[in-house]
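In: let me see the structure of the following:
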Amino acid sequence: MATLFPLFADLHDRPVLVVGGGAVAERKVQALREAGARIHLQAPTLTPALQALADAGRLGWEPGTFRAGALDGVWLVIAATDDADTNRAVADAASRRRVLANVVDDAALSSFHVPAVVQRGELQIAVSSGGGAPMVARHLRRQLETWLDESWGALTALLARERRRIRARFPEPGARRRFFEQLLAGPLPRLLRQRQPEQAERLLADALAAPVSRPAGAVVLVGAGPGDPGLLTLNGLRALNEADVILHDRLVSDAVLQLARRDALRIEVGKSAQGHSVRQESIHALMLEHARAGRRVVRLKGGDPFVFGRGGEELEFLRAHDITYEVVPGITAAVACAAYAGIPLTHRDHAQSVRLVTAHCRDSLDTLDWAALARGRQTLAFYMGVAGLETVQARLSAEGCPASTPFALIENGSRAEQRVITGHLDRLAETARHHQVSSPALLVLGEVAGLADTLHWFGPAPLAAPPRSDHPAAATLPHAA
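Out: Modelled structure (predicted):
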């Protein structure tokens, strides 16, 4: 089913056709009357309530079956009959005339859907399942009904009355948004809940009369986690909703970015071993430019900004240029990806320590203490290591790490497309090539990695290493050549 475009239609004094005269049509007519539409009915008979409205001249009624010419000049049509042929005829005729049509309880025939609505005065919240699961929308509406009290209507009406004054006082959108955020986080909503509208109006007037200071820019380093938006912290979500500018890494998932303010300026500043990369100096310059312009900047990083994220370098730069900053930690890939693969990084029987290692390039690999990494009873988590797996395998083997040491490669950890590939150290690079492992992928090496085969809980079961080329059965497999 196609994604629907949400909108609120102004139907005041505009003609709308309703085909049908039963109980369902009666409910649709009530909603349309509240919107001020000029309603015309086509139906052989009407319910008593609809008949009374027709007799009083509050809606038009054409007795009889559906006539396609009745669609001429209407803005939209609702088919609310229990006859499938009639409903299809309405939908077909509306489509030919490019008139939006809703066929009650038939999403396939509808070109628009009527959502479940929570209304508090002029404030309306519409919930839609795209017509596919209306009971889910209704269930959510009931939950919203319990959360939103009537003061929300009063709040909406107050701010609507003062809209011109607010826009005149704060013509710049960013300053206006910050004014609203401070206002709504203060006592104004409470005063309206307590039925004190005069005090609420005075508070708003005082806020509009207060001197306006130039906003101070700031930068927040936010860890986005490995991809699952549910792993973003509450502080991270708050920062994304307050940001004017978001400088995000290439590996930050679309699902996380969708949680940010829609009108924030988004700039990808990712680094990649292949293809386009943004130099760290350019990232520094962007942070400085936007913060000095008074904007709130979120530097959004995959995982945690202080674990192989160059967050320390960025704070040093901001401090040197007297820019206010804040850090919101994220769940680093080693913790999250291992957990989503069913791998405990520490285990009383297998590993009493964890080492986080970057294998981003040959320079970083050459500086590692391979003898220490080859010791037993520990877990190794290699970040950004897809290109260096052959080196990792060779160096650990040379330092005496057993060939039977289990590994797990976690590709797209925590995301819908997560894959886990398991095996043993002596076939690490071969297995990665066979399964065409690509970035982002995390390598977990150590006895705990062997638990992935039995403790996995997220996504498909782990994939195994391919049969050895000298295995009797391998000759029948295409990849064994």
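
In: please make it C-alpha for all contacts and neighbour counts, starting now.
Out: Noted.

In: what about Leu451, how many neighbours?
Out: Counted with other CA atoms under 10 Å, residues neighbouring Leu451 total 17.

In: look up how far Ala381 lies from it.
Out: For Leu451, the distance to Ala381 under the criterion CA to CA, to the nearest Å works out to 15 Å.

In: same check, this time on Glu145
Out: If you go by CA to CA, the gap between Glu145 and Ala381 works out to 47 Å.

In: so which of these two has more stuff around it?
Out: For Glu145 and Ala381, the more surrounded residue by other CA under 10 Å is Ala381, and the numbers stand at 25 against 14.

In: so the more buried one is in contact with Leu445, correct?
Out: Yes - when contacts are counted by CA atoms under 8 Å, Ala381 is listed as touching Leu445 (6.5 Å).

In: after the helix or strand harbouring Glu62 comes which helix or strand?
Out: Taking DSSP states H and E as the criterion, Glu62 maps to strand 60-63. In the C-terminal direction, the helix or strand that comes right after strand 60-63 (DSSP H and E) is strand 76-79.

In: now show me the structure for the sequence below, then we'll compare the two:
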Amino acid sequence: MKRFPVHISLQQRRVVIIGGGAEALAKARLMLAAEADLTLIAPKIAPATRAALEGSVRLIEREPAYGDFRSAVIVFIAGLDREAARRWVDAARAASALVNVVDEPSLCQFTTPSIVDRGRVTISISTDGAAPVLGRKLRADIEALAPPRLGALAEFADLYRPSVKACIPADRRRTFWERFFDGPIAARVLAGDETGTHEEMIALLNRPQTNETKGVVHIVGAGPGDPDLLTVKALRLLQQADVILYDRLVSEEILSLARRDAERFYVGKAKSNHAVPQEEIESRMIDHARQGKMVVRLKGGDPFIFGRGGEELEALQNANIPVFATPGVTAATGCAAAANMALTHRDFAQAVTFVTGHAKGEADPALDWSALAALKNTLVVYMGVTKAGKIARNLIAHGRAPSTPVAVIENGSRANQKILKGALSELPALIDAGGIQGPALLVIGEVAALADGETLLSIADRKGLAA
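Out: Next comes the predicted model:
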């Protein structure tokens, strides 16, 4: 470690910037965020710099003078040639100020890090001036992992520090705070829902401190399979989880992003093959949470669009387990994007309807085929491959044109995705010829004609079956 990182308060302390261009403006914005008493001096101040800073910074348009550095804590020099910069470095140091010269590490007494700002939580990254772009990349990675309301959580904890000190013996405080930050109250503060959290915190402080803890469950959407479509919040929860229960549709690439030492349990389902019954999945989540663990129930797509998320949410609430929902990119939008196809289009479809081809048990879903056929908009069918023939016949029998375009998207957004398209009357033949096994999505409507993909003819050509 060549430089020791220190976070200092600059509130109402004098900072001087020599320079009037874009680099000086960038430093000025940093100092204003730190509430410094800021002066910017340059022979010529760029119009953009003046416009951005006028009214909040002392702007002096002239050559710097030695007296300008008197009582300054920090001096930045930006946009000057090396010889001019060196002269003002000496003047600033003589006034006992710390000096930073932009893009001249050898002249700097300190460097400015890349900063992740979450209010009371500040994370800084420095490469000692050797690789600033690397520092910015690391900052972007940390920005993705640091919850936006991390500062609010720190404020909440700070509010209760005196109470914790008064109520919790010194030898148990660290354990208390570790459990708090992994617990349901912290999760609610981070989620922006602080309703009742103060009452819960007071109750927690007044509760006898034992080794028993109460865990939390997050029902999380993993998206259609491409790890780049995982939400930032879902990634953060995966890297914090003690236990992960995951479905068949969750890709290995997404699982590889999870915390290494998390317990993982496969609870996937396929048609007529439930590896773990639904009731047992719910029981497992409840049991793990009651052991004080942070549980992530990871589901492909979005948990609340044909993903049984609603059933699991209800079971956890009935068991008085804190539970939070994190949506994912659902298969419909993910697969449509993979096929370069819009689900709505001003010329072809002013609405989209999501239905399932698979109801509870082995029964057909109770769908109003007359209404679905009459809409003439986009119809997206989840879990419809095995009943594609019946779906096509019902729609045609109730008035949908046999020539209506359809698209079949298997493993959408993944490396092994397959996209086929044709007419509604061809749907069963299209699935059979393309060897579609699932998971797959059926898109029915005029927009399907715009999708990338193979047709029956192109499949036949590829297989060498064309006449």
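
In: give the contact list for Ala351 of structure 2.
Out: Contact criterion CA atoms under 8 Å, 6 or more residues apart in numbering gives 344, 377-378 as the residues in contact with Ala351 of structure 2.

In: kindly report the same for Leu159 of structure 2.
Out: With contact set as CA under 8 Å, 6+ apart, Leu159 of structure 2 has no partners.

In: can I assume it sits in a strand?
Out: No - assigned with DSSP: H, G, I helix; E, B strand; the rest coil, Leu159 of structure 2 falls outside any strand and is helix.

In: so who does Asn241 of structure 1 touch?
Out: Going by CA under 8 Å, 6+ apart, Asn241 of structure 1 touches 259-261.

In: please redo it, this time with the cut-off set to 7 Å
Out: Asn241 of structure 1 makes contact with 260-261 under the criterion CA atoms under 7 Å, 6 or more residues apart in numbering.

In: so what corresponds to it in structure 2?
Out: Pairing criterion TM-score structural alignment: the partner of Asn241 of structure 1 within structure 2 is identified as Gln239.

In: could you check how far that match is from Ala258 of structure 2?
Out: Taken as CA to CA, the span from Gln239 of structure 2 to Ala258 of structure 2 is 5 Å.

In: ok so, going back, where does the strand holding Glu62 of structure 1 end up in structure 2?
Out: Aligned by TM-score structural alignment, strand 60-63 of structure 1 corresponds to no residues of structure 2.

In: Glu430 of structure 1 sits in which helix or strand?
Out: With secondary structure defined by DSSP H and E, Glu430 of structure 1 is part of helix 428-434.

In: using the aligned residues only, give the average distance of the next helix or strand after that helix to structure 2.
Out: Tracing the chain C-terminally past helix 428-434 of structure 1 and defining elements by DSSP H and E, one meets strand 441-445 next. In the superposition against structure 2, strand 441-445 of structure 1 averages 0.5 Å from its aligned positions (mean CA distance after the TM-score superposition for structure 1).

In: what lies in contact with strand 441-445 of structure 1?
Out: In this structure, residues lying in contact with strand 441-445 of structure 1 by CA under 7 Å, 6+ apart are 379-386, 406-412.

In: what's near enough to touch the counterpart of Ala336 of structure 2 in structure 1?
Out: With TM-score structural alignment as the criterion, the equivalent of Ala336 of structure 2 in structure 1 is Ala338. When contacts are counted by CA under 7 Å, 6+ apart, Ala338 of structure 1 touches 344-345.

In: one more: the one 5 residues further on?
Out: Ile343 of structure 1 makes contacts with 448-449, 451-452, as judged by CA under 7 Å, 6+ apart.

In: emit the PyMOL select command for whichever of the residues you listed are buried.
Out: Here is the PyMOL command that picks out the buried ones among those, judged by 16 or more other CA atoms under 10 Å:
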select buried, resi 448+449+451+452
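
In: identify, from the contacts of Ile343 of structure 1, the entry nearest to Gln280 of structure 1.
Out: Using CA to CA, the shortest approach to Gln280 of structure 1 within the contacts of Ile343 of structure 1 belongs to Ala449, at 34.1 Å.

In: so Arg227 of structure 2 makes contact with Glu253?
Out: No Arg there; residue 227 of structure 2 is Pro. Yes - at 6.2 Å, Pro227 of structure 2 and Glu253 qualify as touching, with contact defined as CA atoms under 7 Å.

In: comparing those two, which residue is more hemmed in?
Out: With other CA under 10 Å as the criterion, Pro227 of structure 2 and Glu253 differ in neighbour count, and Pro227 comes out ahead with 20 against 13.

In: that one -> structure 1?
Out: Here Pro227 of structure 2 is matched to Pro229 in structure 1, going by TM-score structural alignment.

In: ok, its match to Gly270 of structure 1 distance?
Out: The spacing between Pro229 of structure 1 and Gly270 of structure 1, counted by CA to CA, is 19 Å.

In: alright, that wraps it up for me.
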